[in-house]
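> Here is a sequence with its predicted model. Questions after.
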Amino acid sequence: MTGQSFAGELRIDLAAISDNVRRLDELAGSAGVMAVVKAGGYGHGLVPSALAALRGGATWLGVAQLSEALELRAAGLTCPVLSWLHAPGADFAAAVREDVDLAVSAPWGLEAVAEAARAVGRAARVHVKVDTGLGRNGVLHGPALTSLLDRTRALEAEGSVRVVGMMQHFAYADAPDHPEVRAQVVRFDAAVAEAEAAGCRLEVRHLANSAATLTNPSLAYDLVRPGLAVYGLSPVPSLGDHEHDGLTPAMTWSAPLAQVKDVPAGQGISYGHTYRTERATRVGIVPVGYADGVPRAGSGVGPLWVAGSRHTVAGRVCMDQLVVDLGPGSGAREGDPCVLFGPGTQGEPTAQDWAEAIGTISYELITRVGDRVPRRYVGGEPAWHLA
């Protein structure tokens, strides 16, 4: 990284990721763990997170985008990798050459994968992704699935594809007791039975996300596929926080105070003066804003930690900065860290605290931090220092 970033840093605890995966592996019983490292490892860094997950016992890695799978291969990772969200034009030939497993969700995808496999001269490893009720990508259970399975068997006979897995996503991922969860499991089991009756030799069946891994061991099947929990956050905060789940948040976002100054009572703060000081006080300027991933919805409500005390964003979050009312006589000084969120062990806010403050989910908080904020990796080998 050239120059100095004033947007603070993301401190990523790779040991925490490894420990979280060990916990998930323990809960999975005899099933393997596919650590989901999509979206740049949920904002933690794709390759460093993948390596930490493997150190923790993960045997598979899962990504949404094919480019992510190819980046893992380019980094020298040889474990099984599954990519599951594709659009026409995807470089399936590269995936087949690099031994990346591919999810197939529609007839066009199956034909494109088979064509790529013929060109490469080896069979593509395919997981059929079934839409059992989410209504998102995936072949709909019923006649559409039957037709797709018939075609996969024909392509298997010619040697261009090999169906090795079947997968699905839950519609109520954060409500494990919802009746639709059980309904989706019934449909998935029926789809698996149909595939096996058609002659598919499935190596892995996987449907358990983070929530299911933590709350319902019966859904482990052959692989669990946790995402958020790998990074130490609870996917079902209504049932308990990360400590309840035996997890440790791996990401801490902090930035130094760029300026500390005394202001009089009645001073308007930030755009629109939506906040006015009630008394003479001291304010701090934090050089991060919505361009860095701080939600503008955090204006006036986002929690902060400065000099051992909790505070709240004063006024509107700006593009590059926000303001915190430190209180009269605060001893905070320029350069002191302001923590937006972390594991919460020292009293600082967590990503879940931010999520509750602004009415969103913790996933959004950790994945939206921009590239202007450098990542600093600790607790892992090798040491990674990426901008």
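That came in fine, so what should we check first? Numbering: from 1, shown residues only.

> CA atoms for contacts and neighbours, from now on please.
Will do.

> wait, doesn't Leu72 sit right on Ser49?
No. Shown here, Leu72 and Ser49 do not form a contact pair, counting by CA atoms under 8 Å, at 10.6 Å.

> Looking at these two, which is more packed in?
Ranked by neighbour count (other CA atoms under 10 Å), Leu72 and Ser49 place Ser49 first, with 30 against 23.

> Please identify which helix or strand holds the more buried one.
helix 46-55 (DSSP states H and E).

> Give the other helices and strands that that helix contacts.
With contacts defined as 3 or more CA pairs under 8 Å, 6 or more residues apart in numbering; DSSP states H and E, helix 46-55 has these neighbours: helix 14-28, helix 38-42, helix 66-74.

> okay, those helices, which one's buried deepest?
Comparing those by mean neighbour count (mean count of other CA atoms under 10 Å), helix 14-28 comes out on top with a mean of 24.

> about what we covered before: among the helices and strands packed on helix 46-55, which is nearest Pro88?
Comparison of these against Pro88 by CA to CA identifies helix 66-74 as nearest, at 11.9 Å.

> Now do the SS call for the closest residue to Ala35 other than its chain neighbours.
Excluding the flanking residues, the one nearest Ala35 by CA to CA, 6 or more residues apart in numbering is Leu61, at 4.9 Å. When classified by DSSP: H, G, I helix; E, B strand; the rest coil, Leu61 comes out as strand.

> structure B:
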Amino acid sequence: MTITDAIAEPVPQAVIDLAALRHNVSALAKLFAPSEVMLAVKADAYGHGLLPIALAGIEAGATSLAVLEIPAGLLLRHAGVTVPMLAWLHGSKTDFRAGIEADIELGISARWQLDAIAAAGADRPAVIHLKVDTGLSRNGATLEEWPGLVQSALELQSQGVVHIRAAWSHLADASIQDDEIALAEFRRAVLVAEKLGATFEVLHLAASSAGIRMPEARFDLVRLGIAAYGISPFDDSTGAELGLVPVMRLEAPVTEVHVGGSRNARLGIGYADGIPTLGIAKAHVAIGGIRRQVIAIEADSMLVDIGTDRVDVGDTAIVFGPGVNGEPIAEKWADWAETIGDEMVTGVASRVPRSYIG
């Protein structure tokens, strides 16, 4: 007998618990009330699957969706999703006409975007959310550019090209003090716009972090991001400590068991599937409810120490999950890899099949 007892085909999977997603959205919607919830489904819903997450989030109380790009919104519209959607990442080749005619609302940060909307020739006014940069410096008009952006939007509104629905911004979430300064800047920007003649049906500023810890920043809606997926937006607390349930469980099969001088098992998952190699000295997974130290991570596989315990080919290892069966949570892997929980779940490769429960 060789030291390799058997070999099986590796088929990892990400199990998505829609009941957990609904729990998180519902709990946070209650916290944020009377503000509404806009569920962020960017990056294929943080790697969880765009359409299933969108539908579950709407069931749980989200009244709108943040899709970031128009094509993602079009996919949802073609699937029959009718709730309001907001897209704000635009490029020189963005098909504004398709977005407008699919009733996708547009985040607007610059005059060139307004020019592109005017040139698109859509059959209805574009519903727009004017964005001011309050310090994140990701996008949005600077405080100096803001009056000009508002005036350009008002001119197009008078021509029936756009309908100004909202003013909004992103917080940097660097510190409470920074966010309080940004909140004051946002309020000033809204006043400037109103003095120029703009009226806003909706104001929105907070995402998960400020939505939870800054009630004064909630305004009319909160853009609910990573917290909906059971991962904390904070460095000083976990999702579980916030009452959230992780939505993704990442599993991999045992594909080889070695019983020579050292006893270890090979799992059918590796860095090509999104497993970080940084911090593996601290990393572990769970097999049979028992923690197994990670020894090495390769492109398509991972080697773990099984000690004297019996482990068989075909057993399931939990790489990360809700933390109830000995496995680490995604946030713990993020600590080991010196990154954030968002990256752990979003980074699970598209080649890893998603399955849905709940």
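Nice, thanks for sending it over. Nothing here was measured: the structure is a model prediction, and the numbers come from that model.

> For the two chains, what TM-score is obtained?
Scored against TM-score structural alignment, normalised by the length of structure 2, the superposed chains reach a TM-score of 0.95; 351 aligned residues with a CA RMSD of 1.4 Å.

> hmm, who's touching the helix holding Ser49 of structure 1?
Residues from elsewhere that reach helix 46-55 of structure 1 (CA atoms under 8 Å, 6 or more residues apart in numbering): 14-15, 17-18, 21, 35, 37-41, 60-61, 68, 71-72, 75, 230, 380, 384.

> Repeat that for stretch 346-366 of structure 1.
For stretch 346-366 of structure 1, using CA under 8 Å, 6+ apart, the contacting residues are 42-44, 228, 233, 237, 251, 293-295, 297-298, 301-305, 308-310, 339-344.

> For ChimeraX, write a command that selects the buried ones of the residues you listed.
To isolate the buried subset of the contacts of stretch 346-366 of structure 1 in ChimeraX, counting by 16 or more other CA atoms under 10 Å, use the following:
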select :42,43,44,228,233,237,251,293,294,295,297,298,301,302,303,304,305,339,340,341,342,343
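
> Among the contacts of stretch 346-366 of structure 1, which ones are in helices?
Here DSSP state H is the test, and the contacts of stretch 346-366 of structure 1 give Tyr42 as lying in helices.

> so what's the residue nearest to the spatial centre of structure 1 up against?
For structure 1, the residue nearest the mean C-alpha position is Tyr42 (3.2 Å; CA atoms, centre = their mean). By CA under 8 Å, 6+ apart, the contact list for Tyr42 of structure 1 reads Gly227, Leu228, Tyr231, Tyr363, Ile366, Thr367.

> Run through the residues that contact the first one.
Applying CA under 8 Å, 6+ apart to Gly227 of structure 1 gives the contacts Ala35, Val36, Val37, Tyr42, Asn209, Ser210.

> got those residues as CSV, with distance to Pro88 of structure 1 columns?
Converted to CSV, those look like this (distance: CA to CA, whole Å):
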residue, distance to Pro88 of structure 1
Ala35, 26
Val36, 23
Val37, 23
Tyr42, 25
Asn209, 27
Ser210, 29
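
> Tell me which stretches of the stretch 51-200 of structure 2 form helices.
Assigned by DSSP state H, counting those that start in this stretch, the stretch 51-200 of structure 2 shows helices spanning 70-78, 96-101, 111-120, 146-158, 176-195.

> which stretch among those helices comes nearest Ser301 of structure 2?
Of the helices of the stretch 51-200 of structure 2, nearest to Ser301 of structure 2 by CA to CA is helix 70-78, at 31.9 Å.

> ok now that closest one, how far from the chain's centre?
Relative to its chain's centre, helix 70-78 of structure 2 lies at 17 Å (CA atoms, centre = their mean, to the nearest Å).

> how about stretch 57-67 of structure 1, which residues of structure 2 does it hit?
The aligned range for stretch 57-67 of structure 1 in structure 2 is 61-71, by TM-score structural alignment.

> Could you work out the end-to-end span of the matching stretch for me?
24 Å (CA to CA, to the nearest Å).

> Please identify the buried residues of it?
By 16+ other CA under 10 Å, the buried positions in stretch 61-71 of structure 2 come out as Gly61, Ala62, Thr63, Ser64, Leu65, Ala66, Val67, Leu68, Glu69, Ile70.

> and if you look at stretch 73-90 of structure 1?
Residues of stretch 73-90 of structure 1 classed as buried: Arg73, Leu77, Val81, Leu82, Ser83, Trp84, Leu85, His86, Ala90 (neighbour count, 16+ other CA under 10 Å).
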